[in-house]
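> Give me the fold of what follows.
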Amino acid sequence: MIKKFTMHSYEDTISLGIKLGHLTKNKMVFILEGDLGAGKTTLTKGIAKGLGIDSTVTSPTFTILKIYKGRLNLYHFDAYRLEGVSHELGFEEYINQDGLSVIEWSNHLVDLLPSELLKIEITYIDDETREITLTSMGEQYDDLLKEL
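Below you'll find the predicted structure:
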């Protein structure tokens, strides 16, 4: 199933993220695709709010992973620097733990991703506008999109 949304502001993107966070179930995986500055971390901030996380969410570019505590743990990955990485990092251990894994630049970890996930593509239209395309891969993600 595919759903598309046009976001006309930062606040719209946060709002969509909050809705996603509210609908998230344990052990889900969201992959975020989009150019630098498209709004991947902004959407993740909204998701965190929807999970009841009060901490300030920032891009984990230099740390690779940031963990936030809320209704569900949020494992926020940035795989930008991990091209060609092996299984030795323990990535799979995190995505199999209780919580939600949100992965930016997942194309660097394709061989390690589960077959069922929610793919979120963010396209920069202009300074304020983004198109967000959500593609569900698996029944629980179909259900999430039906509720959204």
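> going forward, measure contacts and count neighbours with C-alpha atoms only.
Fine.
> For the residue lying closest to F91 once chain neighbours are set aside, give me its contacts.
Spatial nearest neighbour of F91, excluding adjacent residues (Cα to Cα, 6 or more residues apart in numbering): L112 at 7.7 Å. Applying Cα atoms under 8 Å, 6 or more residues apart in numbering to L112 gives the contacts H87, F91, E92.
> where does the residue located most distally from the centre of the chain land in three-state SS?
When distances are taken from the C-alpha mean of the chain, E88 lies farthest, 22.6 Å away, according to Cα atoms, centre = their mean. Secondary structure assignment for E88 (DSSP: H, G, I helix; E, B strand; the rest coil): helix.
> what's the single longest helix in this protein?
Looking across the chain with DSSP state H, the single longest helix is helix 10-23.
> The structure of the following sequence is requested for comparison with the preceding one:
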Amino acid sequence: MLTLQAKNEDETMWIAGQLAELLEPKDVILLEGNLGAGKTTFTKGLAKGLGIETVIKSPTYTLIREYTKGRLPLYHMDVYRLEDVGGDDLGFEEYLYGQGVSVIEWAEFIEEELPTAYLTIRLVPTGELYESREITFLPTGERYEALVGKLKEMLTKEG
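The predicted structure is shown next:
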């Protein structure tokens, strides 16, 4: 586990960009946080770190947004609308086991579709105006334990 403080959106995006440098095909990131917690901002930072220059928008009403013009494809999913129906037969495995990075918001609604290993990132607004964020990286599985260790090492050097 690793917990970081970001003072503003720029720092949130910078931290995400650092993580992006370590990502590989088939990586799965679950973003947790209330409305306005910074999930889309974090995803924008990931995209930038992957070399994706397209405008990143929340996939709330589209379910999945695909960004393919970067070092790796980025699949940004918001599965909140599947709360009552689940994700059976929607083809999530094509994304989760494909050649890109899957970023999933509200993943608890498709738990049965998730791989056994993934990285959960919890975003919690802090400060008087909620402009800062506490960002916690919770790895599940060896790949993500190592990833968080590398990120911590990378950020310590940047320090």
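> any idea how far the residue farthest from the centre of the first structure is from T123 of the first structure?
From E88 of the first structure over to T123 of the first structure the distance is 32 Å, taken as Cα to Cα, to the nearest Å.
> Repeat that for G52 of the first structure.
As defined by Cα to Cα, G52 of the first structure lies at a distance of 27 Å from T123 of the first structure.
> go on, A79 of the first structure?
19 Å.
> was I right about R65 of the second structure contacting P73?
No - counting by Cα atoms under 8 Å, R65 of the second structure stays clear of P73, with 10.5 Å between them.
> neighbour-wise, which of these two wins?
Per other Cα atoms under 10 Å, whichever of R65 of the second structure and P73 has more neighbours is P73, with 22 against 18.
> List the residues that contact the more buried one.
Shown in contact with P73 of the second structure (Cα under 8 Å, 6+ apart): E66, Y67, Q99, G100, V101.
> Repeat the analysis, applying 7 Å as the threshold.
By Cα atoms under 7 Å, 6 or more residues apart in numbering, the residues touching P73 of the second structure are Y67, Q99, G100, V101.
> Could you do T3 of the second structure as well?
E134, I135, T136, F137.
> Grab the nearest non-local neighbour of the last one.
Once its chain neighbours are removed from consideration, F137 of the second structure has its nearest residue in I121; the separation is 4.7 Å (Cα to Cα, 6+ apart).
> Neighbours of that neighbour, how many?
Residues near I121 of the second structure, counting by other Cα under 10 Å, number 22.
> Residue range in the first structure corresponding to the helix or strand hosting it, please.
I121 of the second structure is part of strand 118-126 when elements are defined by DSSP states H and E. Mapping strand 118-126 of the second structure onto the first structure (TM-score structural alignment) gives residues 117-125.
> neighbouring contacts of the matching stretch?
28-34, 38-39, 130-138, 141.
> For the second structure, just list every one of the strands.
2-6, 28-32, 64-67, 74-78, 101-105, 118-126, 132-140 (DSSP state E).
> To A20 of the second structure, which of these lies closest?
Across the strands of the second structure, A20 of the second structure has its closest neighbour in strand 101-105 (9.3 Å, Cα to Cα).
> Just the residues contacting the closest one, thanks.
Outside strand 101-105 of the second structure, the residues that touch it by Cα under 7 Å, 6+ apart are 25-32, 72-79, 95-96.
> Same check on stretch 22-39 of the second structure?
Contacts of stretch 22-39 of the second structure (Cα under 7 Å, 6+ apart): 72, 96-107, 118-125, 147.
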